[in-house]
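Participant: predicted coordinates and the sequence they were generated for:
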Amino acid sequence: MKNQLSCKVVLLLFMISAMVSCESIDSMELDAKSAIYQEYQVTYNKTRNTTKVDATFRERTSKGTRITLSGDSKVQFNDENEDSFSTISHYFYHWKRDKIMDVTVVFNKNPKTTFVNKFSQKNSADINFVDDFTTFNGRQKNVIHWKGAAPKENEQVIVNIYQDKTFSMYATTEKGADKIEVEGLFSSGFKAGKVKVELIKKHSYSAINQSDKDAGGKVSYLTLVEKEVMIK
């Protein structure tokens, strides 16, 4: 199927991302007039009943250098500071709570400039496993169907498969698709036994409530469900 990614491609992309992820600039080094691009990712895990928000900030555009907030610059999620910060990922700031909820993110650029963006679970797309999905045939191609609508514009359906240190990802952005094909898992290093499968519907919006001048911003909503199945 079109637009499907193998674990090798994903690993390559991760390695490239990791090599460039360390490049950042401190917010105190920015020109006061420099606009800041805001990027957010909101993940609703319906299986674990959690809400996770990731955020990163860039100088001027979506391709600008990532920014480490310091001094008077900060970001808060529902009036709380981030849980963790790391430059070894696409997003620098991370916040997670054990409840499905709407989230208000407040980005304080400086004492006089604040941007407020509200993210609602109503904007996330619904998805779930079909009831009879319980096994993979490790020797041949498998087909995963889902409950929920086919991908529309700016949407993606993703399948992640985990077993110990082995991982594969498959995805489609094909409009109208109702399935994802998964290659024989034994050939990808998986063994007979249990695997965790994540099914994700991702919808990206190329606009946010409040942006810094013409720098703009982006938010991606992810609806995630997970299930343990057997490879035979």
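Facilitator: Good, I have the coordinates. Residues are numbered from 1 along each chain as shown.
Participant: make it CA atoms for all contacts and neighbour counts henceforth
Facilitator: Fine.
Participant: distance check, the nearest residue to Asn108 once chain neighbours are set aside against Phe107.
Facilitator: Leaving out its chain neighbours, the residue that sits closest to Asn108 by Cα to Cα, 6 or more residues apart in numbering is Thr114, at 4.5 Å. To Phe107, Thr114 is 6 Å away according to Cα to Cα, to the nearest Å.
Participant: hmm, back to that, so what's the residue count around the residue nearest to Asn108?
Facilitator: 16 (other Cα atoms under 10 Å).
Participant: who are the packing partners of whichever strand or helix holds it?
Facilitator: Element membership for Thr114, per DSSP states H and E: strand 113-119. Helices and strands touching strand 113-119, by 3 or more Cα pairs under 8 Å, 6 or more residues apart in numbering; DSSP states H and E, are strand 103-110.
Participant: ranges for the helices of the protein?
Facilitator: Using DSSP state H, the helices of the chain run over 7-21.
Participant: just give me the neighbour total for the nearest residue to His94 once chain neighbours are set aside.
Facilitator: In space, and not counting its chain neighbours, His94 is closest to Asp54: 4.6 Å by Cα to Cα, 6+ apart. For Asp54, the count of nearby residues is 22 (other Cα under 10 Å).
Participant: next one: Met19
Facilitator: 12.
Participant: state which strand of this structure is the longest.
Facilitator: Using DSSP state E, we find that the single longest strand of the chain is strand 217-231.
Participant: who does it touch, helix- and strand-wise?
Facilitator: Applying 3+ Cα pairs under 8 Å, 6+ apart, we find strand 217-231 packed against strand 36-45, strand 135-136, strand 193-205.
Participant: ranking the ones you listed by burial, who's on top?
Facilitator: strand 36-45 (a mean of 24; mean count of other Cα atoms under 10 Å).
Participant: who are the packing partners of that strand?
Facilitator: Partner elements for strand 36-45 (3+ Cα pairs under 8 Å, 6+ apart): strand 50-59, strand 217-231.
Participant: same list (the helices and strands packed on strand 217-231) but as JSON lines, adding distance to Gln163.
Facilitator: JSON lines is the format used below for the helices and strands packed on strand 217-231 (distance: least, Cα to Cα, whole Å):
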{"stretch": "strand 36-45", "distance to Gln163": "19"}
{"stretch": "strand 135-136", "distance to Gln163": "13"}
{"stretch": "strand 193-205", "distance to Gln163": "5"}
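Participant: and here is the other one:
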Amino acid sequence: MNVVLYRSDSRGTADHGWLKSRHTFSFANYYCPSRLNFGVLRVLNDDLVEPKMGFGTHPHDNMEIVSIVLDGELEHKDSMGTGSIIKKGEVQVMSAGSGVTHSEFNPSEDKPVSFFQIWLFPNKENVEPRYGQAYFDEADVANKWQMVVSPDGENKSLWIHQDARIYRGDFEAGKSVDYHMNNSENGLFLMVIDGKVEVDDYTLSGRDAAGLTDVGDKISVSVKKKSQLLLLEVPMTR
């Protein structure tokens, strides 16, 4: 197995006052030629938006965009006529396809919103834009992988135009957790939201991540401290 580490303190940073963001891959003013993407995973931003602030209306096309709210609420509006509030425990997907504009705003008077913004290259271009949103019960992440995004809506997950899967899991210390690959040619991107784990003799703590390739049939994750994990299985070629 090949392992590339993405330590928390090695990520790109942006501080706009109203927005504090950490960029796992090159984004906006952060550019690192060795961190352009991991397979079809193009963006994994760790965003914190202050109350009553947000991203104004802006365009996207030919990208699968996933937002996972960790704390607080995020208000979404788009050119498809969608208007919604995304809360903790909810996940949003948007297929930008042939083109869409949208805005994201923290509607709270006093509480920041923390969320992951994830972009994946699609396997079909110029599709009709679409939107999806769902709540995933936190009880279903206790010591197991909960699929929130998939290519086909399996197990009530949200679907996207890509052979990629996104999982969350909350694991107790002392657990040894296996993940079985859906496609052995895919790569895995594992991020520790908080806690501490060990994979292939590498220790990962809060917001550390590892890109894993040539995994074989499965990986095993040893949980050293109670941990919240984000796991993406993605094709390594577009």
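Facilitator: Sure thing, it's come through. Quick caveat: nothing in here was measured; it's all calculated off a predicted structure.
Participant: report the TM-score for the pair.
Facilitator: The TM-score (TM-score structural alignment, normalised by the length of the first structure) is 0.37; 143 aligned residues with a Cα RMSD of 5.8 Å.
Participant: within the helices and strands, which one has Arg42 of the second structure?
Facilitator: Assigned by DSSP H and E, Arg42 of the second structure falls in strand 41-49.
Participant: list the helices and strands whatever helix or strand comes next after that strand packs on?
Facilitator: Per DSSP H and E, the first helix or strand lying C-terminal to strand 41-49 of the second structure is strand 54-60. Strand 54-60 of the second structure is packed against strand 100-105, with contacts defined by 3+ Cα pairs under 8 Å, 6+ apart.
Participant: for the strand it packs on, packing partners?
Facilitator: Applying 3+ Cα pairs under 8 Å, 6+ apart, we find strand 100-105 of the second structure packed against strand 54-60, strand 73-78.
Participant: of those strands, which is nearest Ser222 of the second structure?
Facilitator: Of all these, strand 73-78 sits nearest to Ser222 of the second structure, with 31.9 Å by Cα to Cα.
Participant: any buried residues in the helix or strand immediately after that closest one in the chain, and which?
Facilitator: Later in the chain than strand 73-78 of the second structure, the nearest helix or strand by DSSP H and E is strand 83-87. For strand 83-87 of the second structure, burial by neighbour count (16 or more other Cα atoms under 10 Å) applies to Ile85, Ile86, Lys87.
Participant: list the contacts for the first one?
Facilitator: Spelled out, that is Ile85 of the second structure. Glu73, Leu74, Glu75, His76 (Cα atoms under 8 Å, 6 or more residues apart in numbering).
Participant: what about the third one, neighbour count?
Facilitator: The criterion is other Cα under 10 Å. On that basis, Glu75 of the second structure has 16 neighbouring residues.
Participant: can you give me the distance of it to Lys218 of the second structure?
Facilitator: 37 Å.
Participant: do the first one as well
Facilitator: The spacing between Glu73 of the second structure and Lys218 of the second structure, counted by Cα to Cα, is 35 Å.
Participant: more neighbours: these two, which one.
Facilitator: Set side by side, Glu73 of the second structure and Lys218 show more neighbours around Glu73, with 24 against 12, by other Cα under 10 Å.
Participant: you'd agree the more buried one is up against Lys87?
Facilitator: Yes: under the criterion of Cα atoms under 8 Å, Glu73 of the second structure makes contact with Lys87 at 4.6 Å.
Participant: so what sits against both of these two?
Facilitator: Counting by Cα under 8 Å, 6+ apart, nothing touches both Glu73 of the second structure and Lys87.
Participant: is it correct that Glu104 of the second structure is in contact with Lys77?
Facilitator: Yes: counting by Cα under 8 Å, Lys77 is a contact partner of Glu104 of the second structure at 6.8 Å.
Participant: got the buried residues for the lengthiest strand in the second structure?
Facilitator: When the second structure is parsed with DSSP E, its longest strand is strand 218-234. Judged by neighbour count using 16+ other Cα under 10 Å, the buried positions of strand 218-234 of the second structure are 219, 221-234.
Participant: swap in stretch 44-58 of the first structure?
Facilitator: Within stretch 44-58 of the first structure, the residues that count as buried by 16+ other Cα under 10 Å are Tyr44, Asn45, Lys46, Thr50, Thr51, Lys52, Val53, Asp54, Ala55, Thr56, Phe57, Arg58.
Participant: I'd like the next helix or strand past the helix or strand harbouring Ile193 of the second structure.
Facilitator: Assessed by DSSP H and E, Ile193 of the second structure sits inside strand 187-199. For strand 187-199 of the second structure, the following helix or strand on the C-terminal side (DSSP H and E) is strand 202-205.
Participant: which secondary structure elements does the following helix or strand past that following strand sit against?
Facilitator: Later in the chain than strand 202-205 of the second structure, the nearest helix or strand by DSSP H and E is strand 209-213. Other helices and strands packing on strand 209-213 of the second structure, by 3+ Cα pairs under 8 Å, 6+ apart, are strand 2-6, strand 187-199.
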